[in-house]
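>>> next comes the sequence, and after it the predicted model I'd like to discuss.
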Amino acid sequence: MQTTTLIGRTEALAVVHATVARAVAGSGGLLLFLGEAGVGKSRLLGEVARLAQERGMRVLEGRAAESGGAYRPLAEALLRGGAEDLDRAAVRPPYRAALGRLLPGWTTGGGEAPEPGVDPALVLGEAVVHLLRALVDGPCLLVLDDLHWADADTLALLGYLAGRLGDSRVLVAAAARDDEPNADALDRLAAGPGVRATPLTRLAPAELATLVRARTREPLDDDVLAALVARADGLPLLAEELLVEVLRSPPAAGAPPPVPRTVAALARRRLALLEPVAQQCLRVAAVAGTEPDWAVLPAAVGQPEAVVLAAARAAVGASLLREDAGRLRWRHALLREAVVADLVPPERAALARRAGEALLARGREEDAARAAGLLAAGGERERAAGLFLRLARRDRTTGALRHAGQLLDRATGVGADPAAVAVERVPLLTAAGRVGEALEAGVAALPSAAGDLHAELCLQLARAAVTARRWQEAEAYVERSGRPDDARSAVLVADAAFGAGDVDRAGALAATALARAERSGGPAVLCEALDVVGRVARLSDPGQARAAFSRAVQVAAEHRLVPQQVTGLIGLGTAELLVDETSEALPRARELALAAGLLGQAGAAEVILFDAVAVTRGPRAVEERARALLARAARLNLPEVHAASAFGVALARAAAGDPAGTEAALAQLPRSAAWPDAGPLEAAVRALPPLLAHDLAAANATLDAGLTVVVGHRAAAPLHQFGLWALLRTAVDDRGEAAREVLRGLPAALRPANRGALHYADAIAAGRQGRAGEAADLLARGDADLAGLSWLHRLLHLVVLDAAVTDGWGDPVPLLRADLAEHERAGDQQPARTCRALLARAGAPTRRGRGDSPVPGALRAAGVTSREMDVLALVSTGATNAQVAARLHLSPRTVETHVANLLAKLGVPDRGRLRERVAALTR
């Protein structure tokens, strides 16, 4: 036969040409061909590949197979494209670790397990994007066939890629039957963003006739052609296979053509051309799976390898098999299915059982799922159920969560114990962020659970309840487990008590949990216990908290428990921040998490660092990093990181005086009972503009309404706005004493930012009561607490110094002048305006100065203006009044006035001492 261009696919070919052209130009995506078996999907994929190569695209090809495991077609394409030989440094660390779930050679040995609540398919999808950029220098085409056999994780990953590749030169071209059991999943993929779904229908009789004529050099008899077209029924694949029959055995003149009525008859006819032993080899190969495994067939058939290979050779001659990319495959899946369908049930079961046993005997983990399916088909249901459960557990721990769910469904289908399935399904759904479904699945299975299975299921339910913040349910499930001496029980109860805010009880329970974990819990449970101990201690004793978290980090590092090590470092970092507002552990946590591909934990460390930067340099300093993290969290569906990043952007926009930008960022905060922090964070953002405008009453009303719901919760995060809340309530005389007492009893008061604000609030109260000396002392103590937090220090200073000016205590003028210089240097116009207004009220009005020289902070605090700085710079060089006047276009008398003002402000008797004083102040 000869090959020609495609017949009857004008519209589909137009889509192919347009899609490839867009990909070459930088707009990729997913082109998906859907249709029944034999309609020509694979032929169109070949046309896409041919056209892509003509346009200079690198082509990588992979194929899904029945029971092929998670990500099989994509892994094959990347491996054949040279991914294993790529320098690992070419891919960024977080995605390098994730690729270990797809490509065995990329395994890092510690970070491949998924994070709870983080969809590993999305993370892996982003990793594939980075890998393709490193692997292919230019436009690229991924050809993936037989996606009707693909697992759910592969389809989810492709859905992510389709939307992600819109601004890249990478195109995925795929094909799948639309009449298979996973048709719903394929429909969801087809409807996703970035997907161009192209359904293929059967050809018209005239088109089929044209196709047949194009495939042969010799003209066919009209009657033979008509019969062939009629039997093919619009399927081009069947027409071509029937043509093979006609060409192999031309019909006698006047005799009807040897055209079988069905594909099954076609397969039987070709199988009959083989010797009996070869027929048996092909039947076992057909039952064993969609791709013949020639290495395992000798054991399954019970024949020497030479006999099996001879059978394979004969099957090629009989047009049952063909060579494809170096492998011997069925000419079409329909032929393989026809061979299987022609077996009687007992024969099919016996052959499946033998093939399954042969696969298990080979001892390869990648064969286990296929072997389990074959054993189930052969009647070995209990063994199959055990294999499916074990494989589901493996896939859960390596991040193939959807495939793990499919395996659990298969275990259920072969009669696995519902409780055993639930023990695996509850942590699976919890890890996937579907905690409500996890609890429902576990509760449904509890009545059938007994003994150790019952206890294990209860503990899994307790962990899911903790994740869902259902504290009472968590404790009830622990009690129902009947395992009070299990270290996990103690850890879960302590965690639930802490989450509920019962800190004293949580402390006692945490100590018990730690003691049990040290005796018999294992390193992972010990790390969990130390984490609870650290979180409880952080509320009253940061030193003890640091010790607990440090030990957790050490234990995790010794046992290569990377997620637990990162968790410990984050806890250690928060304890460090409580002491001096700086942390060495948090950057370590972020880098370790990124290296291990734990993007959720990396984001958590980053957002905690945002707050430390904001109080030092101001909210605008975190905006660029917050936006980058927000984009990553949105792509990868990291809800808590997304929310915290949106808060950082909103705070930055509020500080910049951008109401529209502020509202756009606030709109991305989650509004659900599962995330109660949205209200307080929104209040913190909305209070900032009136605070910067020094409208203290409005700032207090906004902040108080949002923070009141969480300010009394002892386990709440120590936001720096807690101190501001007490300070504003005191400044505007709105239940200030009560607010200060509440804050004094909170762990948040340990933080320097909040402790300094509390000292300022106490200073205001003391000043109002006429205790001026005490007020000044409290102001100085607050200054010491806030000394390293430049932006927050200046912001809170405006509130307390307003009270000092109003109530007449302390010496606010030098402090206001120094702050004014810093506000102007930082470009903070509203606080600078407030400083000038307060100086004017204090009887020390300041002119902004009409000079060109910047004024150092120490000189600004003394009241030196920019014009006086111009004069000072020239006087310091020894210039006379006349020379200074000539340079600055001033009169000598004006210069003399400026010099006299400088001498008075800096407290020196003459020009000689003036230079010494300036040098000392600016050293």
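Thanks, I have the structure now.

>>> C-alpha from now on. contacts and neighbour counts both.
Noted.

>>> can you give me the strands in the stretch 301-450 of the chain?
321-324, 327-330 (DSSP state E, counting those that start in this stretch).

>>> mind putting these into CSV with mean neighbour count and distance to T19?
Converted to CSV, the strands of the stretch 301-450 of the chain look like this (neighbours: other C-alpha atoms under 10 Å; distance: least, C-alpha to C-alpha, whole Å):
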stretch, mean neighbour count, distance to T19
strand 321-324, 15, 26
strand 327-330, 18, 29
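
>>> so which residue is smack in the middle of this protein?
L636 (3.9 Å; C-alpha atoms, centre = their mean).

>>> need the contact list for the residue nearest to it when sequence neighbours are not counted.
Counting by C-alpha to C-alpha, 6 or more residues apart in numbering, L122 is the residue found nearest to L636 once chain neighbours are left out, at 5.5 Å. For L122, the contact set (C-alpha atoms under 8 Å, 6 or more residues apart in numbering) comprises A156, L157, Y160, R635, L636, N637.

>>> for comparison:
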Amino acid sequence: MLCSVESRSISPVFVGRAEESSTLLAALARAATGEPQVLVVGGEAGVGKTRLLEEFLAAACEQDATVAVGGCLELGAEGLPFAPFATALRTLHRKLGDEMTAAAAGREAELARLLPELGSAGRDVHDQEGRARLFELTVRLLERLAGERTIVLALEDLHWADRSTRELLGYLVRSVQSARLVVLATYRSDDVHRRHPLRPFLAELDRLRSVQRIELPRLVEDEVRAQLAGIRGVPEPDHGLVQEIFERSEGNPFFVEELALSGGDGRLSESLRDLLLVRIEELPETAQRVVRVAARTTTVEHTLLAAVSGLGEDELIEGLRAAVGANVLVPAAPDEDGDGYRFRHALLREAVIDDLLPGERTRLSRRYAEALEADPGLVRPEERVTRLASYWYYARDAAKALPAVVQAIEETRERHAYAEELKLLERAMELWDEVDEATRLALPHMGSLESYPPCGCGPEKSHPEFLDLLAEAAAAARVDGMREQGLSFVKKALKLIDPAKDPKRAAWFWMERSRLTAGSGRGNGWAELAEALKLVEDQPPSPVQADVLSNAANWLVLHGWDDRTVEMTERAVEVAREVGALEVELNARVTLATMRAERNEEDGWLAELFETREQAGRIGAPRLLMRIHASVTDQLEKYGRSAEAVEAGREGIDELRRRGLYDAAAFLAGNVAESLITLGQWPQADEVIQEWSRYAGGSRARAAMVKNAATLALLRGQHEESRRLLTTARAHMGKNDGEPQYELPLIFSEIACAAAHGETAEAAAMLRRGFEMLPLPGQAPYVAQFLLAGAEFLADAAGLPGVAAQEHAALLDRLAKEADRLTQKQVRRPAMVLHIQAELARARGADDPALWARTAAGLEPYAFAYQRARVRHRWAAALLAAGGDGARDQAAELLTAAHSAAEDLTAEPLRAEIERLAGRARIALGGDGGETPADAVESLGLTAREQDVLRLVAAGRSNRQIAEELFISPKTASVHVSNMMAKLGVAGRGEAAAVAHKLRLFERAEPV
């Protein structure tokens, strides 16, 4: 039920809770692995506990979690026992039905004490054993239900909880074991006084390591500004209003909402309203009349005020002079044309409006509408349509309001004001049934498939239908980032359409559903596109047919394509040209250009993209503009032209931001951050990630941004942070896990992260998961990056515990087979294929300096600082292992350059590996000026006994086995293991083994 219910909060944006949301999402991700999570969220009344809970539960629903919510009742100490658990279990029973009945089988009589729907409760036994049995059965029931799915159990208002509820919750927290369960409880901290019964319970929970406490602070001023921006539907609210509301609310989100409503569309509190009305009531009667008329609009033109008020010129001037003198009204500023008046403060205006009788408001709105309709020149042309629509709407004249609203929709769409368009569309749908057929037939045409969004999907007509309103609303919601709302519009439309009678219209809505499904992370969108394709495949050429073909081809390009995809795209271009659907044609041409780029057809593809971008800008196609900008940056990055990708990406961000497309700009910012990482400009990448993460609305944009942050953390050696971020990125992906450009980079980052933690078995499992996606025709760049990460892991993992020799060989053979499919032309990134071959040789124990030399030569013309340093390090290692004349001097030169680059980048893992290799080879790195250690073991400060222990840990021995082999006690062996790990700076035995392996500490070969 929760998954289909919208938030009760008036704020359409969720602000100021990024850290808390990340904590909750990370807990959800951990729970999905079978690790139960318990979180307790506290905060004062109105600070946003419920909103945080609603946002988290919505995210959990998107990830297919089963959500059950129970609230404690404000009934005091004698309240209904177990009320929140009973409510939550009832929800689970309703959702899971027979599955819950089966899980409770044989224990129905006991569990019926909590959930009567399960049967008749047993006899009333008042003993501790019976209570403990009830608690235990409840925990086991939840564990069984959460064995195959993630369950989120939310208990609200714990400050009202009865004792039995607290005790059952405490038992659940202490007892639940392996289960995909999240328990989330909220309480109001300002109600928990010193003697409140919840206080000792919270103290008890604090002693449990499994419980996470979250205290919600008040919002800071910037967060209040963002909240107000969302409430008012503007990019940047008035600075003075932000400061005032911040000071009065003290950062409490509920108070911000109340004050925002007081200064917006809601009602003022009685005390505040009365206070503001005192100033109005002291004015002369004529001035009060003028003020009441002026309150209908934010700034009223003098001529419009005269027409509506009905006063003579002298009376009007007299009333205005009094109102201005009392600081109620002020003349409009010169930049507002200087020919009008506005209220001194918005709160004054809202107080006046709130004091009007309902009939007065309606009559006043009608008078404004009639005056403006009679003389459109009373207001500026760009405001006339929108204001007229508003006046007629509040005049409650549907026959007049609907045509005006439809016309206003067209104007707001043309101005790319999608949030405002969506509000108008909802208003039009509200008015639809209030007008007769003749009024609908007389409505102006709203648009066509040649414009955005494609409406008029059915037979040719000169007026909109209700389904056109739904089509407009779905598309506007998607572009504005309101994807769940968009899906609700689409689902409603599909229930109204008969696909046999109107296949084109049905196909359009299935296509839109595909976009919204993918954008919200509910799936990859192909099933919906397939439905659309079936509906149009035998139809005559139409804009919808061209659009469906174009979108299906683009989907295939992103997931794996072949020559048939090219034919489909060319067909889309042909149909679009035939029916005059320019935007669809441009979209298909972008797909063709992308495939030309994938085939490495020189720069013709780039010229094509630039041409389509220019045309898209001329026709005002924001969705297409976003795609073209993203394609340009993506393809430039794949070609190794990262600096050009950054430049093009920043230009695109500026353009999209100017058009108000912040979500689209955030998506593009993810591409820019990726290229900055490639270039070694990591601080700049940090800035882009920090600036644009908050605007990333779609699941793909959020996942890509977090994945970039995880990459930086991994390269810097912040392994725990990298793991946390990768978990978050995976959570953002939701069901949208089939697209190679997102899935493969996430997998190879997870491989590197697991390997960095010494978790070779886990890394090998991730490598196998990536192999399951192959082959992927047309996705060579992503495949190559994945294979490179896999080859590097296998080279490092050879001989380590966690990957048996036979499994290692099998993985190596599979990787080599996949690498043989690749060509440099397909991969495009310079030296990528050579790099993979060099790592494969290293993994086979036949490190080849010549391969590394060729790889380094291929990278030399490019400013890929980290990649060049990494290759130089590997090249030096291969030279030192091979020996020969001049090998040592050449290796020293390579290591010095690589070390300098690693230090500049703050690439700590790479820097440490270089220093260890230099230490083994007794090479002084340029600039360190000190004596090099005799060998790596000595440099780490390990005693002889600790060296023995490390050797055995690297061989996979347990503490007991180490003790037996070294003739010491297990306790002493444990002490030596702990000391050795501390000196190595590692957190686990796997990491210690990895360090020993990388340093080749125990090889029997002659020292270099």
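Thanks, I have the structure now. In this text, all values refer to a predicted model and were calculated from it rather than measured experimentally.

>>> can you give me the TM-score here?
Here the TM-score for the pair of chains, by TM-score structural alignment, normalised by the length of structure 1, is 0.54; 617 aligned residues with a C-alpha RMSD of 5.5 Å.

>>> can you find the partner of the residue nearest to the centre of structure 1 in structure 2?
With TM-score structural alignment defining the correspondence, L636 of structure 1 maps onto Y695 in structure 2.

>>> that match against L668, yeah?
No - here Y695 of structure 2 does not reach L668: they are 11.1 Å apart, not a contact under C-alpha atoms under 8 Å.

>>> who touches G697 of structure 2 in this structure?
So G697 of structure 2 contacts G481, D663 (C-alpha under 8 Å, 6+ apart).

>>> wasn't it part of a helix?
No - using DSSP: H, G, I helix; E, B strand; the rest coil, the assignment for G697 of structure 2 is coil, not a helix.

>>> ok, back up a step: kindly reformat the strands of the stretch 301-450 of structure 1 as a markdown table containing distance to A98 of structure 1.
Formatted as a markdown table, the strands of the stretch 301-450 of structure 1 follow (distance: least, C-alpha to C-alpha, whole Å):
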| stretch | distance to A98 of structure 1 |
| --- | --- |
| strand 321-324 | 31 |
| strand 327-330 | 29 |
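
>>> can you give me the neighbour number for K423 of structure 2?
15 (other C-alpha atoms under 10 Å).

>>> who touches whatever residue of structure 1 lines up with it in this structure?
Counting by TM-score structural alignment, K423 of structure 2 lines up with Q406 in structure 1. Counting by C-alpha under 8 Å, 6+ apart, Q406 of structure 1 makes contact with D151, A152.

>>> I figured L184 of structure 2 hits L155, correct?
Yes - assessed by C-alpha under 8 Å, L184 of structure 2 is found in contact with L155 at 6.2 Å.

>>> for Y862 of structure 2, see how far away the closest residue in space to A898 of structure 2 that isn't next to it in sequence is.
Among residues not flanking A898 of structure 2 along the chain, A869 sits closest, at 4.3 Å (C-alpha to C-alpha, 6+ apart). Distance of A869 of structure 2 to Y862 of structure 2, given as C-alpha to C-alpha, to the nearest Å: 12 Å.

>>> of these two, which one has the most company?
A869 (25 against 16).

>>> and the more buried one, what helix or strand is that in?
Assigned by DSSP states H and E, A869 of structure 2 belongs to helix 865-882.

>>> how far apart are that helix and its match in structure 1?
Once fitted to structure 1, helix 865-882 of structure 2 is off its aligned match by 5.8 Å on average (mean C-alpha distance after the TM-score superposition for structure 1).

>>> going by neighbour count, list what's buried in that helix.
Along helix 865-882 of structure 2, these residues count as buried under the neighbour rule (16 or more other C-alpha atoms under 10 Å): 865-881.

>>> ok so, going back, among L184 and L155 of structure 2, which residue is more densely surrounded?
L155 (25 against 20).

>>> residue in structure 1 matching the more buried one?
Counting by TM-score structural alignment, L155 of structure 2 has no partner.

>>> what about L155 of structure 2, which SS state?
strand.

>>> is it in contact with T186, as I believe?
Yes - counting by C-alpha under 8 Å, L155 of structure 2 touches T186, with 6.5 Å between them.

>>> would you map the helices across the stretch 601-750 of structure 1?
623-636, 639-655, 659-666, 678-692, 696-711, 721-731, 736-744 (DSSP state H, counting those that start in this stretch).

>>> quick one: closest of the ones you listed to L839 of structure 1.
helix 678-692 (16.9 Å; C-alpha to C-alpha).

>>> and which of the contacts of L122 of structure 1 is nearest A589 of structure 1?
Nearest to A589 of structure 1 among those, with distances taken as C-alpha to C-alpha, is L636, at 19.8 Å.

>>> still on that earlier bit, how close does the match of K423 of structure 2 get to G289 of structure 1?
18 Å.

>>> which residue sits farthest out from the middle of structure 2?
Per C-alpha atoms, centre = their mean, the most distant residue from the centre of structure 2 is D314 (59.5 Å).

>>> can you pull the contacts of that one?
D314 of structure 2 neighbours (C-alpha under 8 Å, 6+ apart): none.

>>> repeat that for the one 10 residues further on.
Neighbouring residues of V324 of structure 2 by C-alpha under 8 Å, 6+ apart: V330, P331.

>>> doesn't R516 make contact with D486 of structure 1?
Yes - with contact defined as C-alpha under 8 Å, D486 of structure 1 reaches R516; the gap is 7.5 Å.

>>> more neighbours: which of the two?
Shown here are D486 of structure 1 and R516; by other C-alpha under 10 Å, R516 has more neighbours (22 against 17).

>>> for that one, what are its contacts?
Applying C-alpha under 8 Å, 6+ apart, the residues near R516 of structure 1 are D485, D486, A487, A490.

>>> tell me which of those are still there in structure 2?
Checking those against structure 2 (both residues aligned by TM-score structural alignment, their matches' C-alpha atoms under 8 Å), the contacts still present are D485, D486, A487.

>>> follow-up on the earlier one: how about a markdown table for the contacts of R516 of structure 1, with distance to A837 of structure 1 added?
Compiled in a markdown table, those are given as follows (distance: C-alpha to C-alpha, whole Å):
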| residue | distance to A837 of structure 1 |
| --- | --- |
| D485 | 67 |
| D486 | 65 |
| A487 | 62 |
| A490 | 59 |
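
>>> tell me the buried residues within those.
D486, A487, A490.

>>> residues near the corresponding residue of structure 2 for A355 of structure 1, how many?
A355 of structure 1 maps onto A371 in structure 2, with residues paired by TM-score structural alignment. Neighbours of A371 of structure 2 under the rule other C-alpha under 10 Å: 18.

>>> mind listing the strands for the stretch 51-200 of structure 1?
58-63, 140-145, 170-177, 195-199.
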